[in-house]
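# Show me how the following folds:
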Amino acid sequence: MRNPDLKALICFLFWVVCVFTFVVSFNGDSQILIRVKDSQLDDPNGRLRDWVILTPDQSPCNWTGVWCESRNRTVASIDLSGFGISGGFPFEFCRIRTLRTLYLADNNLNGSLSSQAISPCFRLRKIDLSGNIFVGELPDFSSEHLEVLELSNNNFTGDIPVSFGRMKSLKVLSLGGNLLNGKVPSFLGNLTELTDFALGYNPFKPSPLPDEIGNLSKLEYLWLTNANLVGEIPFSIGNLISLKSLDLTCNFLIGKIPESLSKLKKLEQIELYQNQLTGELPESLAELTSLLRLDVSQNSLTGKLPEKIAAMPLESLNLNDNFFTGEIPEVLASNQYLSQLKLFNNSFTGKLPSDLGKFSPLEDFDVSTNNFSGELPPFLCHKRKLQRIVIFTNRFSGSIPESYGECESLNYIRMGDNAFSGNVPEKFWGLPLMQLFELQNNHFEGSISPSISALQKLTILRISGNNFSGDIPEGMCKLHNLTQINLSQNRFSGGLPLCITDLKLQTLELEDNELTGNLPGSVGSWTELTELNLARNRFTGEIPPTLGNLPALIYLELSGNLLIGKIPEDLTKLRLNRFNLSGNLLNGKVPLGFNNEFFISGLLGNPDLCSPNLNPLPPCPRIKPGTFYVVGILTVCLILLIGSVIWFFRTRSKFGSKTRRPYKVTLFQRVEFNEDEIFPFMKDDCIIGTGGSGRVYKVKLKTGQTVAVKRLWGVKREAEEVFRSETETLGRIRHGNIVKLLMCCSGDEFRVLVYECMENGSLGDVLHGDKWGGLADWPKRFAIAVGAAQGLAYLHHDCLPPIVHRDVKSNNILLDEEMRPRVADFGLAKTLQIEAGDDGSNGGAMSRIAGTHGYIAPEYGYTLKVTEKSDVYSFGVVLLELITGKRPNDSSFGENKDLVKWVTEVVLSSLPPSASAQGGNDSGGYFGKKVAEIVDPRMKPSTYEMKEIERVLNVALKCTSAFPINRPSMRKVVELLKDQRCVQLVAQ
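Model (predicted):
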């Protein structure tokens, strides 16, 4: 055979082999993909519907999520991120020999990730499994080729395996947002090719940042926020010469900011906020010519702002919550890039640079709570981008610059507690994007401009404590998003605009003005109003009975006016924490519902009010018997008779008769009454509470028993969910610390639940209302804590399946006549069907956020997962309420701070550095004298009781740990509360 013929034959055979190989490859890869789809994955959204083999040699290269090499048409990448698929880890994908990239992020994949399951993936270059629900320990990765490994936002636990330190080709390692609880290992310093390194939001054991971190000379992004880091920032950090972003926020780092940071010439961002760093801001940071963002807030830094740092061309400078002093260098105003400046909560003094904002595109400006003085810089909004001005609690004076009225980008203004004076610029009243407008406690004068009607996005208006005068403009009635109005302590006059009832207000405070006229009667839209304060004005006329129909009103202050007439009986339907009608011209008999010592002070100063048994009010005169009296009695009897007949026929048509009931009755306990005894009492004068799900009536039965009857609002989907949740959970629960559901009735137009009655209402009402005297001593509060903990422990550990309450709060803990607690309101409760994990906590997850602001566990924000540990966090907040007497979001904490953060800050400030450096809430029981600062001043605990309070505080801080894995189970909480050695146990 001639040589050319041999070559041709060889080429032909090679071509046949290649074609055969490609066909086999296509067929094999297609079969693998189909097998994974059919047996390992659930595809509820049908995103993989085109994964179908129509011909034996079909290529999968055009299938959704599959990418092939263009040269040889082999499968190189699978990307199913965000497809909503579920199931276990689809390990068979890795049997595709040409596969190099596997992206499965943001799905619902679950189960453990064993080393055996992951072993076929040794050829992969990139793996992304972030945003799923994987559990258990991290598997061993021994691949020498892996370049990207992203496992963030799962539920992995335990240590980082040693094998991770041997992946020498790794460039991206992302393990953030898991439950890893070992230490940050030093062997990760072996990954010298790393460019991205993320371990944030893991409950690691308290450990320092290893010196070996300095070996990662190619590292560009370092993210270790919320990683329980302690000790000092290592000097070796200066070896990260490629670093662009350094984020060590929310840890327990101490000591000074290392000078070695000045070596990182490529650094664009330094985030060190919320640590315990001390010393001055290193002037050498000014050598970082690429730096754009510097945030060292919430530390204990001291000294002045160095002029060289002020001269840096930064985009944002955050120094808030430290101990800085001195004046702000004038050179700061020359910055052409500054958009965010936060200096609040320091001790800065002097005037602000007069040209501040003239050259920079300022957007966020907050210098509140310092000692600044002088006038405001006129150029703050020169670039027309300023959105927030927050300058409250300083010593600023003068007037608001006219130029601020041209700043239409502004949406948030807080200028309270300064010494401003003069008129507010006309245009400043009408900035169209404004959402919060706060000028209280200054010396402003003049009237509110009609241009305020342009603030269509305004939600909060606070201008109290000034010298404003004139009428309240009707233009305010056009602000339909307005929920809070405080115009108190001014000199407003004229009548209250009737159209103000068109607003859906939550608070209306107008006390200490010169307002006149009648109170508006049409207040039906104020269904969310909690506080109405019209005290010390000149209002006349009668009190509108319609105020008694406001379901959320708990604060009614009408004292010091010229109101006349009788006190409407309807007001007794309200559940008030504050009630004051004193100093008016009211007359007649005090309604029966106000014949209580709690209301005496709110009734005084009305000379014509009387009461048969309420001193010091005079007794009411007795009416002499006579014809008029007899006729009156007969008239009343006739009215009652007619009313009874009408009610009888209405209830027969609505609720049915004994022969035919158009509704279903279910009994959960043995009772000596039926629904016919309850329905007549479901009327307005029996209402004892109104909430988001319905109204609650107090019904006293013929047997002498008192029950609470909740009628749910309508039969909408939400009401049906609440009804089903309450009956399915409470109907099968029997525990002394959980409220008893006695029976339920459901018809086409109503849902009714009947409970045992708790005479003292909720813990929240008693603790935060004027009836707190029932909890004036610590032993009662401690008993409530133990009882409520036992009820929750029963739900979590003794019910099958376990029950998560999802709305634990003081208002859902009811108190009987002896102040014994009952956990109540199971409208959001869910059962968990998933088996318990190694830590004893269930792994169930809910898809929607539920609960009450201030009690919601922080992990909701980034996982949306609800477990028993979420209830534990909420219960920890209740413990802090019992200790401090404060609400979870008390206004005294300041902006962006809640009860947990406030208590934690006070406690940590009392610890020696060695103790606070051990990692957050595990303080070992040592709080020093600071405990007295947070204990409810209305209590007078003994020395022994103070020690017990400190022990309970330990438990509360453990329960409110930022990391669910660090929180004890409710069964453990009960043990800790009862155990005299709970300090030592909590610290372990």
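# rest of the way, CA atoms for contacts and neighbours
Noted.
# So which bits of stretch 879-898 are buried?
Leu879, Leu880, Glu881, Leu882, Ile883, Thr884, Gly885, Lys886, Arg887, Pro888, Asn889, Asp898 (16 or more other C-alpha atoms under 10 Å).
# Quickly name whichever of these is closest to Leu229.
Checking those against Leu229 with C-alpha to C-alpha, the nearest one is Asp898 at 23.6 Å.
# I'd guessed the closest one sits against Pro888; true?
Yes - contact criterion C-alpha atoms under 8 Å: Asp898 and Pro888 qualify, at 5.8 Å.
# Reformat the buried residues of stretch 879-898 as a markdown table; add distance to Leu113 and secondary structure.
Shown next, in a markdown table, are the buried residues of stretch 879-898 (distance: C-alpha to C-alpha, whole Å; DSSP: H, G, I helix; E, B strand; the rest coil):
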| residue | distance to Leu113 | secondary structure |
| --- | --- | --- |
| Leu879 | 38 | helix |
| Leu880 | 39 | helix |
| Glu881 | 41 | helix |
| Leu882 | 43 | helix |
| Ile883 | 43 | helix |
| Thr884 | 45 | helix |
| Gly885 | 46 | coil |
| Lys886 | 45 | coil |
| Arg887 | 43 | coil |
| Pro888 | 39 | coil |
| Asn889 | 41 | coil |
| Asp898 | 38 | coil |
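# Please generate a structure for the following sequence too, so the two can be compared:
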Amino acid sequence: MASTLIFLLFFTVPLSFHLNSALNQEGLYLLRVKDSLSDPAGSLANWSDRDATPCNWTGITCDHLNSVISVNLDGASLSGPFPMFLCRLPSLSRLSLANNSINSSLPVSIWSCRNLTYLDLSENLFVGTLPYSLADIRFLRYINFEANNFSGDIPSSFGNFRQLETLRITENLLNGTIPAALGRITSLKLLQLAYNPFSPGRLPPELGNLTNLEELWLCDCNLEGPIPESFVGLNRLENFDLSANRFTGPIPSLIFKLKSVVQIELYSNLFTGKLPTGWSNLTELRRFDAAMNRLTGTIPDELCELPLQSLNLYENQLDGQIPESIANSTNLYELRLFENHLIGSLPNELGKNSALQTLDVSYNNLSGKIPEHLCQRGALEELVLIYNSFSGNIPESLGKCWRLMRIRMRSNRLSGEVPADFWGLPRVYLLDLDSNAFSGNISHKIFGARNLSTLSISKNMFSGSIPNEIGSLQNLIELSAHDNYLGGEIPSSLVHLGLLGKLDLSNNHLSGEIPRGIRYLKQLNELNLANNRLFGEIPDEIGSISVLNYLDLSRNSFSGSIPRSLQNLKLNTLNLSNNQLSGEVPPIFAKGVYRDSFLGNPGLCSHVAGSCNPKGENKNRVFLWILRSVFMIAGLVFLVGVVWFVWKYKKVKKTNKSVTMTKWTSFHKLGFSEFEISDCLKEANVIGRGASGKVYKVDLSNGETVAVKKLWERNETGFCNIDSEKDEFKIEVETLGKVRHKNIVRLWCCCNTGSSKLLVYEYMPNGSLGDLLHINKSKLLNWWTRFKIMLDAAEGLSYLHHDCVPSIVHRDVKPNNILLDEDFGAKISDFGVAKILKTVNRGVESMSVIAGSRGYIAPEYAYTLRVNEKSDIYSFGIVILELVTGRAPTDPDFREKDLATWVRLTLDKKGIDHVLDPNLNSEFKEHICRVLDIGLLCTSSLPMNRPSMRRVVKMLQVLADNIPNDAQKDGKIFPSLYNNCDHESMV
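So this is what the prediction gives:
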């Protein structure tokens, strides 16, 4: 009765505003819609009562009688409740509010929009259950609710639709089961329910009644059991996707009786057994993806004889040979069979009859030669043959394959000379020939490989000199050529490679000196020239390569002294052993961590190496013994005095503790007092709790708002080690009290009463990044907001590492310690475990215990307890991966893996689409890939391979410079500087 009364009031109460307006009734209804919504972008600015009709308003379409028939407000940045006044428009047939921030439930009275045929509410913030009354809109043909927060069941009343053709409810929080009633919507052509956390259950066999269905997308829906036999009746089905579920048993042969199917996706299930027969029925099949199951047996000839365009059977347990018949598929452009147990050779005619673009057969037991015709149609872009037993030469024809971009032949038995033209392919960005038996020279034609970023030819038998033309490869980031027979001098042109981050020429026959001008390699992170025949002095200019942290010049013939400038570097690894160096070892290297760095240099004097033996030592031994004794006695007296003083101080402090007055220290000009703060520390004002204490929101009398952290008292928790409460308070005050940066949270003041300790910060209204990212609010963070947060946080960390004197290592970088202001600007917070690096020890410092959070701790820190800026960079890389993937680093799906390992493995095995957060707009995938590359670079397992924060900021700024001003608004993105979206382009 109450709901009926509300409905009658809604449709009978007259509008009581704009009484003198010339605007017609439908326009007045739309003005009520405008009043009910927040419109920060001004999308509805031209909706005005000065018009006679709304037909020229933004998003409004009228018929010939000036009646509104369509409202389209896609991407208008609107927020607020669902505007029910739209349902008063009598002729409204199309309604789209997609890509906004409508943040209410969908009211039951939605049925009053009774003439709708098209309803699109995708990419909003709708919550609650789907209204059962929606099925009362009899003429609906199209429903799109994807990317919202709807929960509960799909109402069984949906089975009453009689004209519905499209139902999209992907990427929601539906947690019931898929109702059998959907099988009654016989008009349905497209059913998409993917990416919902449905309760585990079987696929309703009633869906086999949907004889008009053309697309079925049920990926990641917690489905289990077998595929129902009733699906054999889906004769119009073209796209069939049941991937990422828990289907068991063999793949049923009924699938191959579907006469219209062109795409089958069955990857990431639990299928077993052999692939069924019956392929000949699939005369129009374009894509078959049964990857990542437990399929066994061989690849049937019938499958290979189909007009397939794409065949993905990777990560199974298939054995036997690849049928020769697959080369007869004239439409085949993609073949991915990696990680199986396949044997034999590749079909001789592969690539001859089709424009093959991608071939990935890595991690098998294949042998034989690389087929001559792989690139006969000139379309081949990706060739991945790693970890097999291929032998013979690289075919000359591949040297003419101008579209090749990614080549990986690592760990095979290939031999002979690499074709000259192959070295200079213009679009290749990754060339990996590692661990084979190639011989001959590196061709001078390599100058043509202008796009090359990674060249890995190590562990072969290449000889001759390194061509000078290699210095023209301005995009080169990594050059690895160790363990070959390369001779001659290191070409001087190498110093022109401004992006070079890794240079490894160790274990060759190189001679001469290190080229002058090596200081121009500003991005060089790793330099390894060990075990060659190099001589001369070590250039002093190496010490100016600020990001260098791996330097190995051992087993050469370098002479002279060790340059003092090397002390400027933050080296994780230094090896100058087995040379002819002389003089003293610089003081900074006189510590145990470098004990083996200078062995085999008879002329060096180093107390660490035990090689110093000044003349006259025996004569002065008695004198030195007496001197040491004097110092020992003096030190003992001093130690006793310090102990007595500390004991006396604590006794006096304990006596006076009850009368200790509040110590109030401010770091900025304040408009409030400590008494106002203390009065507001109530449980109702708590906005967060952490390992160190509670955080309160305090609204001050002057209109300002601050955040107050009250550290736990020692008797309140039992986790504190050695007065850790006092240490955290002291560290945070010392650190933030002197830091001034726009991306570091501001500490207004602190208060120490003896019994409690308070830290007063600026208030950040959007809370922490961790809360938004992992507590069902990630849809508030579009890609550009996430990118801005990354850049802000990177600039804050760069300031701590490079601009503070001495440097500061945060040691607990994570989303919960990245706070967001009202404009989603990011600021680094929580410096309770930060470490100020001593100026005399800019390399590493050893900690007594591990600080940080699980999932963000750098591997070398966990094992060695040594910390420097590289530890923060690893943690920041994990934050980047979280923003890109939307996954927490402790996601149970990773099992024993960490987030960085999971990303790398998933990229290699499944591709980029399985890594990206589904909440992100796929239009920006290429830009996201470039950022993902940076995150993977930051999470390299070896600290030496991680860039400095200053370089990270620079790389992000380069990407930021290429973002158009209106990118967030209109969804456009400029073409990337890179040609391909592949994580190995930088990593």
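# Show me the common contact partners of Asp898 and Pro888 of structure 1, please.
Gly854 (C-alpha atoms under 8 Å, 6 or more residues apart in numbering).
# Just say helix, strand or coil for the most centrally placed residue in structure 2.
What sits nearest the mean C-alpha location of structure 2, by C-alpha atoms, centre = their mean, is Leu881, with 2.5 Å. State at Leu881 of structure 2, reduced to three classes by DSSP: H, G, I helix; E, B strand; the rest coil: helix.
# tally of neighbours for Leu473 of structure 2?
As a burial measure, Leu473 of structure 2 scores 23 neighbours (other C-alpha atoms under 10 Å).
# And it, what's its match in structure 1?
Aligning on TM-score structural alignment places Leu473 of structure 2 opposite Leu479 in structure 1.
# which residues sit in contact with its match?
Counting by C-alpha under 8 Å, 6+ apart, Leu479 of structure 1 has contacts Ser453, Ala454, Leu455, Gln456, Lys457, Leu458, Leu503.
# Compare the residues you listed with structure 2 and list the overlap.
With both residues aligned by TM-score structural alignment, their matches' C-alpha atoms under 8 Å, the contacts of these that structure 2 also has are Ser453, Leu455, Gln456, Lys457, Leu458, Leu503.
# which two from the contacts of Leu479 of structure 1 end up farthest apart in space?
Going by C-alpha to C-alpha, the pair spanning these furthest: Ala454 and Leu503, at 15.3 Å.
# that's a strand at Phe438 of structure 2, yeah?
Yes - under three-state DSSP, Phe438 of structure 2 sits within a strand.
# For it, which non-adjacent residue is spatially closest?
Leaving aside its chain neighbours, Phe438 of structure 2 sits nearest to Ser415 (4.3 Å; criterion: C-alpha to C-alpha, 6 or more residues apart in numbering).
# I'd like the distance between the counterpart of that neighbour in structure 1 and Asn537 of structure 1.
Here Ser415 of structure 2 is matched to Ser421 in structure 1, going by TM-score structural alignment. Between Ser421 of structure 1 and Asn537 of structure 1 the computed distance is 24 Å (C-alpha to C-alpha, to the nearest Å).
# who has more neighbours, those two?
Counted by other C-alpha under 10 Å, Ser421 of structure 1 and Asn537 do not tie: Asn537 has more neighbours, with 22 against 17.
# What's that one aligned with over in structure 2?
Using TM-score structural alignment, Asn537 of structure 1 pairs with Asn532 in structure 2.
# give the contact list for that match.
Ser506, Asn507, Asn508, His509, Leu510, Ser511, Arg555, Asn556.
# Recalculate using a threshold of 6 Å.
Asn507, Asn508, His509, Leu510, Asn556 (C-alpha atoms under 6 Å, 6 or more residues apart in numbering).
# Same question for Cys799 of structure 1.
No contacts exist for Cys799 of structure 1 under C-alpha under 6 Å, 6+ apart.
# looking at this, Lys274 of structure 2 is in a strand?
No - read with three-state DSSP, Lys274 of structure 2 is coil and lies in no strand.
# That one pairs with which position in structure 1?
Alignment note: Lys274 of structure 2 maps to Glu280 in structure 1; criterion TM-score structural alignment.
# just Leu452 of structure 2 next, same as before
Using TM-score structural alignment, Leu452 of structure 2 lines up with Leu458 in structure 1.
# Tell me how many other residues surround its match.
Neighbours around Leu458 of structure 1, by other C-alpha under 10 Å: 25.
# any idea how far it is from Asn490 of structure 1?
Leu458 of structure 1 is 21 Å from Asn490 of structure 1, by C-alpha to C-alpha.
# Ok, Lys869 of structure 1 next?
Relative to Asn490 of structure 1, and taking C-alpha to C-alpha, Lys869 of structure 1 is found at 48 Å.
# got it, and Asn811 of structure 1?
Distance, Asn811 of structure 1 to Asn490 of structure 1, by C-alpha to C-alpha: 35 Å.
# more neighbours, these two?
Neighbours per residue (other C-alpha under 10 Å) separate Asn811 of structure 1 from Asn490, with Asn490 holding more: 24 against 18.
# who touches the equivalent of the more buried one over in structure 2 in this structure?
Counting by TM-score structural alignment, Asn490 of structure 1 lines up with Asn484 in structure 2. Going by C-alpha under 6 Å, 6+ apart, Asn484 of structure 2 touches Lys459, Asn460, Met461, Phe462, Asn508.
# which of the residues you listed lies closest to Leu203 of structure 2?
Taking those together and measuring to Leu203 of structure 2 by C-alpha to C-alpha, the closest member is Lys459, at 52.1 Å.
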